[in-house]
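Asker: Turn this into a model:
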Amino acid sequence: MSGQDRREAEVRRLLDGPRPAVPAEVVARAAERGRRLVRRRRAVQGVSWVLLVLAVVVFGVWAAMEEPWRPRPSGTAPPLWDGD
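Answerer: So this is what the prediction gives:
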């Protein structure tokens, strides 16, 4: 019998044996912790969506004000007339 077979046999023996009873308070605590984790995950997702929408709005306002698609004016302007 190889090491892998011995480990498999040990696991099968443990799983086939009697299972210990779980105290009722453990189930209640686990359920409460699960509800808490779900609430926290929903809150984080909500805040993330609000931040994403806020970032899009801020970018839109910035783009409307600055118009980054237009070329910047050059630093020097050509003369309006010949200075003859």
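
Asker: okay, CA-based contacts and neighbour counts for the rest of this
Answerer: Fine.

Asker: quick one: the helices in this protein?
Answerer: Secondary structure of the chain, counting by DSSP state H: helices at 3-16, 24-66.

Asker: can you redo the ones you listed as TSV with distance to residue 72 and mean neighbour count?
Answerer: Output for the helices of the chain, formatted as TSV (distance: least, CA to CA, whole Å; neighbours: other CA atoms under 10 Å):
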stretch	distance to residue 72	mean neighbour count
helix 3-16	72	11
helix 24-66	10	12
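
Asker: another one to check against the first:
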Amino acid sequence: MNRSRREAAARQIMEASSPRVPPGLYADALRRGVRARRRRTAARRLAWGLLWAVVVASAVWALTVRPWVEPPSETTPPVPGWTGW
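Answerer: A predicted model of the protein is given here:
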């Protein structure tokens, strides 16, 4: 297909009337969009809630367990100059 035929075909497509849209299509699309937005908002709120719960649980765990403190020694250190008998 040469250039002039392609241009003619493109012109014919652009000049043709647009297809008829079913009457309920807009209402269906609007309803689906609203539903999708509600689901997205609910998922976002759930994710933020879970993140908040994890942060609070980690803070409570860190304050009760205190992992930064060195555990007490299980044995006594050797005393210099003491023979033991």
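
Asker: Quick TM-score on the pair, please.
Answerer: The pair, once superposed, lands on a TM-score of 0.75 when counted by TM-score structural alignment, normalised by the length of the first structure; 81 aligned residues with a CA RMSD of 2.7 Å.

Asker: thinking again about what came up before, now render the helices of the first structure as a markdown table, adding distance to residue 77 of the first structure.
Answerer: Shown next, in a markdown table, are these (distance: least, CA to CA, whole Å):
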| stretch | distance to residue 77 of the first structure |
| --- | --- |
| helix 3-16 | 83 |
| helix 24-66 | 21 |
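
Asker: To residue 83 of the first structure, which of those helices lies closest?
Answerer: helix 24-66 (35.4 Å; CA to CA).

Asker: residues in the second structure matched by that closest one, start to end?
Answerer: Under TM-score structural alignment, the match for helix 24-66 of the first structure in the second structure covers residues 23-65.

Asker: picking up where we left off before, please identify which of the helices of the first structure is closest to residue 80 of the first structure.
Answerer: helix 24-66 (27.4 Å).

Asker: show me what contacts residue 4 of the first structure?
Answerer: Residue 4 of the first structure makes no contacts at all, as judged by CA atoms under 8 Å, 6 or more residues apart in numbering.

Asker: Could you count how many residues lie near residue 72 of the first structure?
Answerer: 8 (other CA atoms under 10 Å).

Asker: now do residue 75 of the first structure
Answerer: The burial count for residue 75 of the first structure: 5, using other CA under 10 Å.

Asker: what about it, distance to residue 67 of the first structure?
Answerer: 18 Å (CA to CA, to the nearest Å).

Asker: neighbouring contacts of stretch 70-85 of the second structure?
Answerer: Applying CA under 8 Å, 6+ apart, the set of residues contacting stretch 70-85 of the second structure is empty.
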